[in-house]
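Enquirer: 3D model of this:
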Amino acid sequence: MTRKPTPARTPTTPTRCAPGWRPATASPQAEDDRVAIACALADTSTSPTLRAAANAALDDNTPGALRHFLEEGRYQVA
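Expert: Just a heads-up that it's a prediction; the model follows:
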């Protein structure tokens, strides 16, 4: 008995790694805010308190929480 080759599957929706992929609910500003917070977390001189506040904003994952952290929250913690 010989097996038929499995046909290659083509994705019907783009993957996260595809250029130009963006979650349906994400705004460009929210995505920029997420990146800015990730950069703050990547900095080795970021204090544990600031890390906790940044992670809380990312966990909340709403555009308002991200913006609030960048505009006010990070200065209140520091």
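Enquirer: Please count neighbours and contacts with C-alpha atoms only from this point.
Expert: Noted.
Enquirer: So E71, which state does it fall into?
Expert: helix (DSSP: H, G, I helix; E, B strand; the rest coil).
Enquirer: Near it, how many other residues are there?
Expert: A count of nearby residues for E71, using other CA atoms under 10 Å, gives 11.
Enquirer: N61 too?
Expert: By other CA under 10 Å, 14 other residues sit near N61.
Enquirer: so what's it up against?
Expert: Applying CA atoms under 8 Å, 6 or more residues apart in numbering, one finds that N61 lies in contact with no residue.
Enquirer: Sequence B follows; please return its structure for comparison with A:
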Amino acid sequence: MLATPSVAAPTTPVVTVATTGSPYDEMSADDLRVAMFRILADPDTSAALRAAAGAALDDNTPEALRHFLEVGQYEVGQ
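Expert: Model prediction:
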């Protein structure tokens, strides 16, 4: 009986990255407006953030609202 080491082919680990996008991607225009009004209702929301939110609401497109919620509110800050 010969003793030989068991050799298995090396395996490369598989890394899966979730690319689910933003939680705002699947929201309807009404849901996006609700999210905007929640920001406006917060007493700690700054005047600059209120102005930026108002501009997005004035544009009145889902794309403008989504952009504000995903990016704009963080650019302006609280």
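Enquirer: TM-score for this pair?
Expert: In this superposition the chains share a TM-score of 0.63, using TM-score structural alignment, normalised by the length of the first structure; 51 aligned residues with a CA RMSD of 0.9 Å.
Enquirer: Excluding chain neighbours, give the residue nearest to A65 of the first structure in space.
Expert: Nearest in space to A65 of the first structure, with sequence neighbours left out and distances taken as CA to CA, 6 or more residues apart in numbering, is A57 at 5.4 Å.
Enquirer: Okay, and that neighbour sits in which element?
Expert: helix 48-60 (DSSP states H and E).
Enquirer: Give me the mean deviation of the helix or strand containing A65 of the first structure from the second structure.
Expert: Assessed by DSSP H and E, A65 of the first structure sits inside helix 63-68. Following the fit onto the second structure, the mean deviation recorded for helix 63-68 of the first structure is 0.4 Å by mean CA distance after the TM-score superposition for the first structure.
Enquirer: residues of that helix that come out buried?
Expert: Within helix 63-68 of the first structure, the residues scored as buried using 16 or more other CA atoms under 10 Å are P63, A65, L66, R67.
Enquirer: same for that helix, what does it pack against?
Expert: Where contact means 3 or more CA pairs under 8 Å, 6 or more residues apart in numbering; DSSP states H and E, helix 63-68 of the first structure is packed against helix 28-42, helix 48-60.
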